[in-house]
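Student: predicted model follows, preceded by the sequence.
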Amino acid sequence: MARSRRSSLRLQPSLSTSSLIEMSQRECLTKPLIEYEDILPNMMMNESSLKLTDLLARESDVTVSNQISSLIEYRGFAWHLLVTVIHTLWLLWTFLPENWLHYIGVHYYPSRWWSLAVSNYILILFLYSYIALQFWNVEVEAIPRDDLRAICDGDQVVEKDIVKYGWKDTNGVFDLRISDVNEVLYD
């Protein structure tokens, strides 16, 4: 009895690397090539075999598409290449010695002072715009603290039935009036 149990629990011999390669080549020759879009319709779709991630993926708004890329992607890639080439040329012009530039035939270029000046002006412009936007948001766009719009505004969706949400959380879509909240909390 114990001997038969041991023989059933015996480990299988490990496969050598060459036999694994042969098996994978045989599988590649016998298995058809399957695209991702072909897998889903051919699968057995019973609920017990689905994982939670599969269910969540079916419920999400993101879809897998095999359509041809739009023209904007090609334009974006072209802009990426153009900016990369311009940046590389700018770095070469900035860091290569002048005699190397003359050796490769580049004689007409601006002063190297401009490479530092333009980049510094751009950095200062970024810093200025960041600070200016902060001041604009605080001084111009923010409403005063004593303004009634700090409590309620025209964009809110007020729930009329306070009994529904008086003692539990709202669902994030409706707002409660501040007077109703104060009544529930403090009265």
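Tutor: Noted; the coordinates are in hand. Numbers count the residues shown, from 1 in each chain.
Student: when you work out contacts or count neighbours from here on, use the C-alpha atoms and nothing else.
Tutor: Noted.
Student: could you give the number of residues near V85?
Tutor: V85: 12 surrounding residues under other Cα atoms under 10 Å.
Student: how about it, secondary structure?
Tutor: helix (DSSP: H, G, I helix; E, B strand; the rest coil).
Student: ok, now how distant is it from L91?
Tutor: 10 Å (Cα to Cα, to the nearest Å).
Student: for W113, same thing?
Tutor: Distance from W113 to L91, by Cα to Cα: 13 Å.
Student: pick out whichever of the two has more residues nearby.
Tutor: L91 (12 against 9).
Student: give me the buried positions along the helix or strand that the more buried one is a member of.
Tutor: Following DSSP states H and E, one finds L91 within helix 71-95. For helix 71-95, burial by neighbour count (16 or more other Cα atoms under 10 Å) applies to W93, T94.
Student: tell me which helix or strand comes right after it.
Tutor: helix 98-103.
Student: before we go on, here's another structure to hold up against the first:
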Amino acid sequence: GRLLVCPRCHRPAGKAGICLQCGDNAFQCPKCRNINYEKLDALFCNDCGYCRFVKMETWLTCRFTHERHVGPIRSEAESRQASEILESLVRQLPGFGETPTPPASPGSPASHDGQLQSPKRIVGEDSQLRLLCSIVDLRQKILKFRRSTLPPEREAEAWDVGLTHALPLPSASCETCML
């Protein structure tokens, strides 16, 4: 085999596993000092799980989901309240009620500034995305309630949430709606 190394002083150990320098056992776990007598050269320590050959790291990245402003809508009063909340959320959108500005030409300095991703801009876009997700979620709940209360011949009226000028209908091509 392989050369045994002392876990304490990191010098070569003898064939029996005893370090010639400090007298420590080379078969013990470097982390918890446990010795697995059933399999001296085990891959993992049977006590703490340490592995002297492989280092495994796990990274978990999380992000906030959009807030749920209301539960399922069951009455007309809840529907009116949800519509008011929806209207207030839409008013929070940046640029609501303003006329859109034309996009900058590709070579202009303004278009270059828009491509820079500063941390403040990323945080702003994330909060806008959460706001849009909340709007879409709330709007879908209102539409579901209205569809359930109207007779089938008047189902088209369910799409009139009162903000059709500000909110497009959910579609498969909308990145925000697909979250």
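Tutor: Done, it's in. Values in this document were obtained by computation on a predicted structure and should not be read as measured data.
Student: any chance you could compute the TM-score here?
Tutor: Here the superposed chains carry a TM-score of 0.23, computed using TM-score structural alignment, normalised by the length of the second structure; 57 aligned residues with a Cα RMSD of 4.2 Å.
Student: E98 of the first structure: neighbour count?
Tutor: 13.
Student: quick one: it and L92 of the first structure, what's the gap?
Tutor: Taking Cα to Cα, one finds E98 of the first structure at 11 Å from L92 of the first structure.
Student: again with F126 of the first structure
Tutor: When F126 of the first structure is compared with L92 of the first structure (using Cα to Cα), they lie 24 Å apart.
Student: ditto for R5 of the first structure
Tutor: 74 Å.
Student: again with E27 of the first structure
Tutor: From E27 of the first structure to L92 of the first structure the distance is 51 Å (Cα to Cα).
Student: what does S129 of the first structure give?
Tutor: With Cα to Cα as the criterion, S129 of the first structure and L92 of the first structure are 29 Å apart.
Student: which stretches of the first structure form helices?
Tutor: Here the first structure has its helices, by DSSP state H, at 2-8, 17-30, 36-42, 52-59, 71-95, 98-103, 113-136, 162-165, 178-186.
Student: just to be sure, D113 of the second structure is in a helix?
Tutor: Yes - secondary structure assignment places D113 of the second structure in a helix (three-state DSSP).
Student: neighbours around it, how many?
Tutor: With other Cα under 10 Å as criterion, D113 of the second structure counts 9.
Student: against R121 of the second structure, how distant is it?
Tutor: 11 Å.
Student: I85 of the second structure too?
Tutor: Taken as Cα to Cα, the span from I85 of the second structure to R121 of the second structure is 26 Å.
Student: the two: which is more packed in?
Tutor: I85 (17 against 12).
Student: could you measure from the more buried one over to C133 of the second structure?
Tutor: Applying Cα to Cα to I85 of the second structure and C133 of the second structure gives a distance of 14 Å.
Student: same question, L86 of the second structure
Tutor: 11 Å.
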